[in-house]
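Novice: show me the folded form of this:
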Amino acid sequence: MSYYVDCRQWGGRRCAALLKGKDTMSNEALTMRGPVHGTKEAKRVAVGSGVGAVIETYDFIGFGTAAALYFGTAFFPGADPVTGTLASFATLGVGFAARPLGGIIGGHLGDKLGRKPVLVASLILMGLATFAIGLLPTYSQVGLLAPALLVLVRIIQGLAFGAEWGGAILMSYEHAPWRKKGQFTGIVQAGFPVGLLLANLVFLSSVGLGSEWAWRVPFLASIVLVAVGLIIRSKVPESPVFEDVKAKGDIVKSPIVEVIKTDWRNIVRGIGLRIAETAGYAVSVTYMISYLHTNNLADKTETLVALCIAAGIGIFATYYWGKLTDRVGRRPVYIWSTAFAVVFGIPMFMLVNTGMFLLIIATIVIAYAVCQNSLAGAQGAWFPELFQAKTRSSGASLSYQISAMVSGFTPFITTLLFVSMGWMGPALLFSIYAAIGLWAALITRETWGKRERELAEEAASKTPQTINA
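Specialist: Here you go, the predicted model:
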């Protein structure tokens, strides 16, 4: 039986590589992944998508830092510290709750109109909402209107961030060479720790400006990043896979309905996979910032320094985790990482409870660079490969963003658990999230196993490489 590789090469020319003796299942496993050797713009697309991810993360995650350190008193004064923290974390969660709707809208438009328009629109929306946060009046100035406005702009942030990921990751994935999908999508995923690092460096440098300007300046400064991002993203070419789908007339009338009807099991699996990463991050980083501060284990400066160190290491860790999946597959990385996270929950809190700054740094680095970055690095290639090209944007976005509702309210839930159970409550919740991810990894098919890697190697050897990817 012959094996047909559908690919797009230099100048829009089509090529076909016929590999003898390959089965139909393997054929389907490698179709619609883009050119075998990638497009000539593959690296530029990956970097452009990664820059956008940096900006979106700076904006979205910066809110989490501000919520943990400042918003309780600025927007919810008059309450005891725990109640103020709960209120600010609830506002944080609202943005995560809006992300699935953003994923639905962005996924639908990505499958209907293309990946690029979604990238540009989401960046503009996020940038304007984040800049607006820096201009918001506080509770002492306008009363209840202040938290209401904070919730509104947080919803807008959530919509934009929900639409962002699917377009960015698919653009990189569909331009990348077959054998380097994990590596190239790892560049995009590494944009998230870069954004985290930038956000916390700005918050760290603004600590001395006073309580109000300390949180306003980081949000106002984001407008510069947005301008740079728009210039870069405007030059990124559309996905070759989307153009193939469009050329064949395979555009689906209602991609969201189609993917839910035909591929709901992979959506559920994706949600489980993602919960371990994003909700685990909400415990080990977002909540941990507040935990260290409120329990006098570290001051604001020490907490931000530890987080900046973890983010700096996480940039390289995410990229190399993604690259590792090209060599061993997506599934093994996920299984081993989630298994480690299951047993790390209790030791994580025991280590930070010592109050020793070096142990706090080491703990946050392990929680972020191993437990979170490894999963993020694998997701970049694994999620797109679980869905057909014509509904890929919708399916991947739904899986990725629905889980955000869980992670968004996790700091709120974790704070309640701490009140009732002490640190053991958050520790066990972290391990439970990791166990959900482990379960999902065990029941999700490998999309880049030994068979696929062999076929990709053979296809690459029989397909002329006319471009430099």
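Novice: from now on I want contacts and neighbour counts done on CA atoms only, so please keep to that.
Specialist: OK.
Novice: ok, now how distant is Thr325 from Ile124?
Specialist: 32 Å (Cα to Cα, to the nearest Å).
Novice: neighbour-wise, which of these two wins?
Specialist: Neighbours were counted for Thr325 and for Ile124 using other Cα atoms under 10 Å; Thr325 has more, 27 against 17.
Novice: where do the helices sit along the stretch 151-300 of the chain?
Specialist: Counting by DSSP state H, counting those that start in this stretch, the stretch 151-300 of the chain has helices at residues 181-205, 211-233, 240-247, 255-281, 288-294, 300-328.
Novice: do the same with the stretch 301-450 of the chain
Specialist: 330-352, 357-365, 373-385, 392-408, 410-421, 424-443, 450-462.
Novice: with the stretch 1-150 of the chain instead?
Specialist: 24-30, 42-69, 71-75, 81-112, 115-133, 139-142, 145-175.
Novice: centre of the chain to the shortest one, how far?
Specialist: What separates the centre of helix 139-142 from the centre of its chain is 34 Å, taken as Cα atoms, centre = their mean, to the nearest Å.
Novice: one more, for comparison:
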Amino acid sequence: MLEESLRRRAILSSYLGWVLDGYDALLITPIMPLLGDLFFPGPYSFLGGLSTLVATLIGRPLGSVAMGYVGDKLGRRIGLLITVLGYSLAALAMAVMPTYNEVGIIAPLSLLTLRFIQGIFLGGEWGPGTAMIMEWSKWRSEWASAFVQSGYPIGVVMATLVYTGFTSFINQPAFSKVWWRVYIATGIVAAVIAFLIRSRLMESPLWRKPRGNPLTLLFKLRGRSLGMGIMFTGGLLTIYYSTYLIYSELLAYIGKPWLIPSVMLAATVAAVAAVLLAGPLSFVINYKWVVVITLALSLAFAPYALMINPSFTSLVALAFIENFAMGLVPHALVSKFEPEYRASGLGIAYNWGLLIGGWAPMLVGLIRPMNLGMLVMMVVGVLLAVAGILLLATEHPKH
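Specialist: Below is the predicted model:
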């Protein structure tokens, strides 16, 4: 009974970190123009607001290395305590910091620094957290993988609901003066809960102090697997960032802004369903073929959904089909990395893939019409992901 309680606590606390990651991703995006006005006033305020997202993107790969190392060298538990503490303190600092009109140039520099720090700690979550869940779980790896990945879109759903709750304030003067601080601070609540649970966390049953530097072991023994993993996740994240993450921009571009709230919420719920269904589906069909088939189907459907008839139904359906592959990322990666360098391997494989996929929205913006740009980047993402998963499936752990 005690062991079962410890197992549930370990899984829940690690899962909350991935929920927080998804929550942060969507929470900041809708208010980037406001952050630009408050911290980067002038002709470059739009770029200033966008830079808050870029600062986090840059911090994530660094965080995956640093916190992956901590998760392997000192234990998953220590790594997870550091990440949630760092994220929550950075979010709190952002919620109370003065704006440009109050302190001048210090304000934008401080904001970008805090967003970079948040990126480090959020980027450090996935490696130790996923290792903790996969190592404590008694479920089949495919199902545990789907469970892990459902945390991010659930965080996005939560952020969407919070944003909807604040909608009536968004365009009011009171929001730009005070309520934006409350809006940002909402993420601290879940972070505090996660920290309290993690403070009583037991270490992973598979963790042992590594016989050397875990990063050295990772690159020496599993460098090829790491490269294939980055190709795989980079392709998936290219698809993600060039399609349903920017549905709101597409709908505004084609003159259907009234569909944005309903499409974003429904598409994210569809993504959660697809991620969870990927686990049991791969009990029947080998996981690599689940990835290949669903990505091929999504690419075949994309021209209709993005260009011919970008409607509520077609966009939600596309989000559903393309997210099956996301549910199998931990399963595809976890067996490639031994426990002594697993947190590092998982974290780097995912977050360095983000360095590839995270630039997709900008590349989409360089192509006109926008929906053609989305389709082009999706083709690139599918090719990368399919090549990555097929090559990764041929890799076997080295002892």
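Novice: minimum distance to Ala276 of the first structure: which of the helices of the stretch 1-150 of the first structure has it?
Specialist: helix 81-112 (15.4 Å; Cα to Cα).
Novice: quick check: buried residues in that closest one?
Specialist: 83-112 (16 or more other Cα atoms under 10 Å).
Novice: can you check stretch 254-261 of the first structure too?
Specialist: Buried residues in stretch 254-261 of the first structure (16+ other Cα under 10 Å): Pro255, Ile256, Val257, Glu258, Val259, Ile260.
Novice: stretch 180-194 of the second structure now?
Specialist: Those would be Trp180, Arg181, Tyr183, Ile184, Ala185, Thr186, Gly187, Ile188, Ala190, Ala191, Ala194, for stretch 180-194 of the second structure by 16+ other Cα under 10 Å.
Novice: go on, stretch 35-44 of the second structure?
Specialist: Result for stretch 35-44 of the second structure [16+ other Cα under 10 Å]: buried residues Leu35, Gly36, Asp37, Leu38, Phe39, Phe40, Pro41.
Novice: now those in CSV, with distance to Ala300 of the second structure?
Specialist: Output for these, formatted as CSV (distance: Cα to Cα, whole Å):
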residue, distance to Ala300 of the second structure
Leu35, 38
Gly36, 38
Asp37, 41
Leu38, 43
Phe39, 43
Phe40, 42
Pro41, 44
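Novice: out of those, who's nearest Leu328 of the second structure?
Specialist: The closest of the buried residues of stretch 35-44 of the second structure, once distances to Leu328 of the second structure are taken by Cα to Cα, is Leu35, at 35.3 Å.
Novice: state the distance from the closest one to Gly104 of the second structure.
Specialist: 14 Å.
Novice: for Ser14 of the second structure, see how far away Ala317 of the second structure is.
Specialist: 30 Å.
Novice: wait, Met32 of the second structure
Specialist: Counting by Cα to Cα - Met32 of the second structure and Ser14 of the second structure are separated by 28 Å.
Novice: the more surrounded of those two?
Specialist: Higher neighbour count among Met32 of the second structure and Ser14: Ser14, with 29 against 20, using other Cα under 10 Å.
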